[in-house]
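Peer 1: Sequence first, then the predicted structure:
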Amino acid sequence: MRVLIRADASIAIGSGHIARCLTLANALREDGAEVVFACRQLPGHLLQRLSDQGYLALGLPDRYPQEASGAGIEALLPWQADIDALASALGNERRFDWLIVDHYGLDARWERAARQFADHLMAIDDLANRPHAVDVLLDQNYSAQAQDRPYAQWLEGACKTFLGPRFALMRDEFQCQPIVIKARVERVMVNFGGFDAARQVYATMLALSDFDDLQVDFVAGLHNPEWTAMSEQAKARPNWRLHTLVSDFFGLMQQADLFIGAGGGTTWERAALGLPTICMTVAHNQQLNAQLLAKAGGHLYLGAHDTLDPQRLVDAVAVLRDNRELRQSLAERSRALVDGKGAQRLAVALAAPVLALRQATERDARLLFEGRNAAHVRQWAFNADLIDWDSHVAWLASSLNNPQRLILIGDTPRGPVGMVRYDREGDSVEVSIYLFEGHAGVGWGQVLLASGERFLRRHWPDVRLIQAQVLADNAVSVSLFQKAGYAQAERHFQRVLNDE
C-alpha cells in the first residue's frame, strides 16, 4: 500500500500536525506501507526530521502568489496553487492508494482535485468548520465524541468517521501502565508544544518560582523566543532542568507527578499515562476540547493563556500538590478515554479497501489449530472444547475438499490477522470469523468481514444472504455484525447481498 501525507509544520502552525501524522505513518509502515510526505518549506518546517526517520519528504513552496500575507493558521490556502505545487513535487510518482491531509487551510475543493493522486482520501480535522470530500475523517478530540454529529453538515457522500480519543494517534509505548499517584507532587513537567510560540514555558517558569520543593522539567521546544531568559532562571535553581527537545519524552512523562501544558496532541499521551494535568490553551482550536474534557473530569483547565491571571496557575499547583484524591480522579477519568491503540485502528481502517484474502491450504493447519484453540476464541464458540490435533487435521482436509466451504486467511506484512469461513447452502451462506492472538480490539474483524464479502461476491456471485450465529452475551460480536450492516433476526444476524 502506498500512502501520501499532506501536512505542514512551522513556528506559527506548530509541530502537532506533523507529529500525529508521523505516528500514523510509523504504524502504516509497520504494516508494510510505503509513506511519502509533502510539506511546505515554512520557517520551522520538519522536512529534515521526516527524512531522518526514513521517509521521502517532498518540499512545497513556502508561499503562493495568491496567498494573503499574515493570514492565520486556519485561513484557507489557494487550493489550486497547492494542488499544482503537489503535482510538480510528485513528478512521476506512481498513484497512491491513500492520500491523508491534515491541514486547516485545505477543504473539499482541494480534496476533490487531489483525487488525481490517490484512490482514497482521508482528512484529519479538529475544527468541524469546513466541508470535506473524503472517504475517511478522523477527529481524535473529546469534543468530537461529546458533541452530537459535529461533522454532519460538512461531509459529502459516504464518509466513515472516527471520532474521539479512542482513535487518538499515539505511539505504541503509550499502551502502558499508569503512573503511580503519590501522596504529594514531587516532580512537575512543563511543555507547550514543539515551538511554544506563545511563550508559555517561560510564563509557567515564573509562576513556579516560589515552589522551591518541586523538581521541574521544562521542555521548551525548538527556537523558543525566551530561551536566554529561561536559561538564566534555570541556572539559579538546582531542581530545575531546561530542555530544548528530549529523546525520550515518554520516559520523562513517566517520571512526572503533574503536567502543565497546552490542549494539543500531548493531551492524550498524558491521559494514557494517567498523568494529572493543568491545562492552558494556546490556540483557539484547543479551547472547546479543553473545556469539555475538564467538564468530564479529565484535567484541570484554567482557560486561554492570553487571558489567564498567573496567580490562578500558582493556586492550581498549590491545590493539586497535596491533594492526592483529586489527582487520582483526574488520572482515572482521563485514562478511561484512551488505550493507546488509535494509530493501529486507523492503520487497519486504511488497509480495509486493499486487503486481499487468500484461501487456506494444508500449510495453514498449525495456524488454524492454534487460532481455533485460543482462549479468546473458545470463550465465545458454540463448542468451547479444545480441539485435538488429529481431529483438526482431518477437519481441515475435509474442508479444503468441500466445494460448499470457503476458508479465507487475512494476511498482512506483519503476519496473518484472522480467519473468515463461509459455509454454503443454496443461495445463502453462514459466516464464521475469529482473529488470531494479538489482533483484537483494533478493527480487524470489520476489515475481514468486508474483504470476505468482496471475495464471496467473486467466488459465489449468486449468493444472496449471509447469516451469522452469535451467542446472546457476546457483545463484541454483536457490535461487529451490526457495524458491518447485518440485521439481527430472531436468533442470528443476516445480511442480504444486493447486486452491485
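Peer 2: Alright, I've got the coordinates. Treat the numbers as computed from the prediction; the structure is a model and nothing was measured.
Peer 1: alpha carbons only for contacts and neighbour counts from here, please
Peer 2: Will do.
Peer 1: How far off centre is stretch 219-232?
Peer 2: Centroid separation for stretch 219-232 versus its chain: 30 Å, with Cα atoms, centre = their mean, to the nearest Å.
Peer 1: Give me the contact list for that stretch.
Peer 2: Identification of contacts with stretch 219-232 by Cα atoms under 8 Å, 6 or more residues apart in numbering yields 189-197, 199, 201-202, 205, 242-246.
Peer 1: Put this next to the previous one:
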Amino acid sequence: MKIRIRADASAQIGHGHVMRCLALAQALRERGAEVVFHSRPLVGNAFAAIEQAGFAVQSLQREGVLPACDWLIVDHYGLEAQWERAQRGNAKSIFVIDDLAGRWHDCDLFLDQNLAAARREASVPERCRQLLGPRYALLRRAFAEARVQLAPRSGKIERVLVCLGGGDPDNVTGQIVALISAAFPQLVLDVVVGAASPHIDTLRQRWAHDPQVRLGVAVDTMAVWMRDADFFIGASGSMSWERAVLSLPGIMLSLAENQRPIAQAIDAAGAGIDLGSAQDFQAARLLACMRELLATPDRVQAMSMQMGQLCDGDGAVRVAAAILDG
C-alpha cells in the first residue's frame, strides 16, 4: 500500500506534526506499507529527522496536487477541506490529523488525539470515521517500552526535565532554566531543545559546563529522559502524551493556541498544572508552584498516577490498523 504524508516542521511551528507522523509512518511500515513524506523546505525543517528514520521526503516549493497514493495523510494547520478535495483525484482515501476546533475537512478518517476531543459531525463528512482521544495518540514505540521499565514514582522531585518543544523562538527555555537553577540549586535540570532552536549556542555558552544542568539537542532517547525525570516543566503540546505514558507530571506552558486545550484538560484531570500562555509567563508564579510541589510529594505522586492513566503508548499501532484494516 502506498501512503503519502503531508506535514511540515520549522523553527516557528515546531516539529510536533512531523514527529507524530513519523511514529505513525513507522507503525505503517512495520505492516508493509510504503510511506513517503511531502514537506516544505522551511527554516528549521525536519528533513534530516525524516531521512534518519529511513523515509523519503520530497521537498515542496508550493502547494499542489500530490502524486497518486492509496492513502494521503494530512497533518497541517494551513490545509483544510478545499485542498483535501483537490487531492481526491489521486488519493483513494484521505486521513486528517487535527486538534484545532472550527476547521472543515474532506476526509475518510479523522484523528483528534487530545483529551478534550469532541465529535466533529459538523466539520467532517458524515461517512468519516473518527478516532478521538489519547488512546490514539501517535507516539514512538520507545515510550511504550520505557513504560514497562518504569519504577513507581514516589513524588519526590530531584530531577526536572525542561523542554519547550522543537522551536521555542522566544527562548522561554533559557528563562526557566535560569530561574529554577538559581532558586533550587538542589535540583538537577535536564534541558532538551530541538535542532531548530535559534538559541542553542546561547544555552550552550551559559550551561555547557554547569554540573546542575544537562543539555540535550534533538535527543532521540526522549523516552529515557522522561523515564529518569521526576518532574517536567515545559510545553503542553503532543509531548504531553509521551509524558502520560511515563506517568511524568509537570507544570505546563502553552506556546501555541492548539496547546491550550491540552494543558487545561490535563490540569482538570489532576495530572498537571496549567500556567497558561508562555507569552504571559510569570516567574513568581512558577517559583511559588515549585516550592509548593517540592513540599508536597504526596500531591506530586497523585498527579503522576493520574497522568499515567491518560495514555498507554499504543496509539500508533491502533491508528495503523484503522488505516490498513479499515
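Peer 2: Nice, thanks for sending it over. Predicted, not measured: the structure shown is a model, and the values here were computed from it.
Peer 1: Give me the TM-score for this pair.
Peer 2: Here the TM-score for the pair of chains, by TM-score structural alignment, normalised by the length of structure 2, is 0.94; 322 aligned residues with a Cα RMSD of 1.6 Å.
Peer 1: Buried among the contacts of stretch 219-232 of structure 1? Make that a ChimeraX selection.
Peer 2: The ChimeraX selection below is limited to those of the contacts of stretch 219-232 of structure 1 classed as buried (16 or more other Cα atoms under 10 Å):
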select :189,190,191,192,193,194,195,196,197,199,201,202,205,242
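Peer 1: Return the subset of the contacts of stretch 219-232 of structure 1 lying in strands.
Peer 2: Met189, Val190, Asn191, Leu242, His243 (DSSP state E).
Peer 1: which one in structure 2 is aligned with the third one?
Peer 2: Alignment of Asn191 of structure 1 against structure 2 is given by TM-score structural alignment, with Cys163 as its counterpart.
Peer 1: distance of its match from Arg214 of structure 2?
Peer 2: 12 Å (Cα to Cα, to the nearest Å).
Peer 1: okay, and the common contacts of the two?
Peer 2: Val191.
Peer 1: who touches stretch 46-63 of structure 2?
Peer 2: 8-10, 15, 18, 22, 35-41.
Peer 1: Hmm, Ala278 and Ser254 of structure 2 touching each other?
Peer 2: Yes - using Cα atoms under 8 Å, Ser254 of structure 2 is in contact with Ala278, at 5.5 Å.
Peer 1: List the contacts of the match of Asn191 of structure 1.
Peer 2: By Cα under 8 Å, 6+ apart, the contact set of Cys163 of structure 2 is Thr173, Val191, Val192, Val193, Phe232, Ile233, Gly234, Ala235.
Peer 1: and what of Ser93 of structure 2?
Peer 2: Ser93 of structure 2 touches Asp70, Trp71, Leu72, Cys107, Asp108, counting by Cα under 8 Å, 6+ apart.
Peer 1: Show the buried residues in these.
Peer 2: Trp71, Leu72, Cys107, Asp108.
Peer 1: according to the alignment, stretch 322-341 of structure 1 goes to what range in structure 2?
Peer 2: Counting by TM-score structural alignment, stretch 322-341 of structure 1 corresponds to 295-314 in structure 2.
Peer 1: and the matching stretch, how far apart are its ends?
Peer 2: Using Cα to Cα, the distance between the terminal residues of stretch 295-314 of structure 2 is 34 Å.
Peer 1: Need the residues that contact it.
Peer 2: 115, 134-141, 143-144, 153-157, 241-249, 266, 269-272, 293.
Peer 1: what does stretch 32-44 of structure 2 give?
Peer 2: 1-11, 25, 28-29, 47, 50, 55-62, 195-197.
Peer 1: picking up where we left off before, identify each buried residue in the match of stretch 322-341 of structure 1, please.
Peer 2: Applying 16+ other Cα under 10 Å to stretch 295-314 of structure 2 flags 297, 299-308, 310-314 as buried.
Peer 1: Flag every buried residue along stretch 121-131 of structure 1.
Peer 2: Buried-residue list, stretch 121-131 of structure 1, by 16+ other Cα under 10 Å: Leu121, Met122, Ala123, Ile124, Asp125, Asp126, Leu127, Ala128, Arg130, Pro131.
Peer 1: Which members of those occur in strands, if any?
Peer 2: Leu121, Met122, Ala123, Ile124.
Peer 1: ranges for the strands of the stretch 51-200 of structure 1?
Peer 2: Secondary structure of the stretch 51-200 of structure 1, counting by DSSP state E, counting those that start in this stretch: strands at 56-60, 96-102, 118-124, 136-139, 160-163, 187-191.
Peer 1: Dump those strands into CSV; add distance to Leu456 of structure 1 as well.
Peer 2: Converted to CSV, the strands of the stretch 51-200 of structure 1 look like this (distance: least, Cα to Cα, whole Å):
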stretch, distance to Leu456 of structure 1
strand 56-60, 38
strand 96-102, 23
strand 118-124, 23
strand 136-139, 25
strand 160-163, 23
strand 187-191, 52
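Peer 1: mind checking which of the ones you listed is nearest Ala394 of structure 1?
Peer 2: Among the strands of the stretch 51-200 of structure 1, strand 96-102 comes nearest to Ala394 of structure 1, with 40.6 Å by Cα to Cα.
Peer 1: Give me the neighbour count for Ala208 of structure 2.
Peer 2: 15 (other Cα atoms under 10 Å).
Peer 1: Just to check, it is in contact with Gly216?
Peer 2: No - at 10.0 Å, Ala208 of structure 2 and Gly216 do not qualify as touching, with contact defined as Cα under 8 Å.
Peer 1: elements contacting the longest helix seen in structure 2?
Peer 2: For structure 2, the longest helix by residue count, based on DSSP state H, is helix 16-30. Counting by 3 or more Cα pairs under 8 Å, 6 or more residues apart in numbering; DSSP states H and E, the packing neighbours recorded for helix 16-30 of structure 2 are strand 2-7, strand 34-39, strand 69-75, helix 315-325.
Peer 1: quick one: it to strand 2-7, angle?
Peer 2: Put simply, helix 16-30 of structure 2 runs at 170 degrees to strand 2-7, going by axes from the mean of the first three to the mean of the last three Cα atoms, to 10 degrees.
Peer 1: Just the angle for helix 16-30 of structure 2 relative to strand 69-75, thanks.
Peer 2: 150 degrees.
Peer 1: What's the match for Leu169 of structure 1 in structure 2?
Peer 2: Aligned counterpart of Leu169 of structure 1 in structure 2: Leu138 (TM-score structural alignment).
Peer 1: Asp306 of structure 1: neighbour count?
Peer 2: Counted with other Cα under 10 Å, the neighbours of Asp306 of structure 1 add up to 12.
Peer 1: How is Arg358 of structure 1 classified with respect to secondary structure?
Peer 2: Counting by DSSP: H, G, I helix; E, B strand; the rest coil, the backbone at Arg358 of structure 1 sits in strand.
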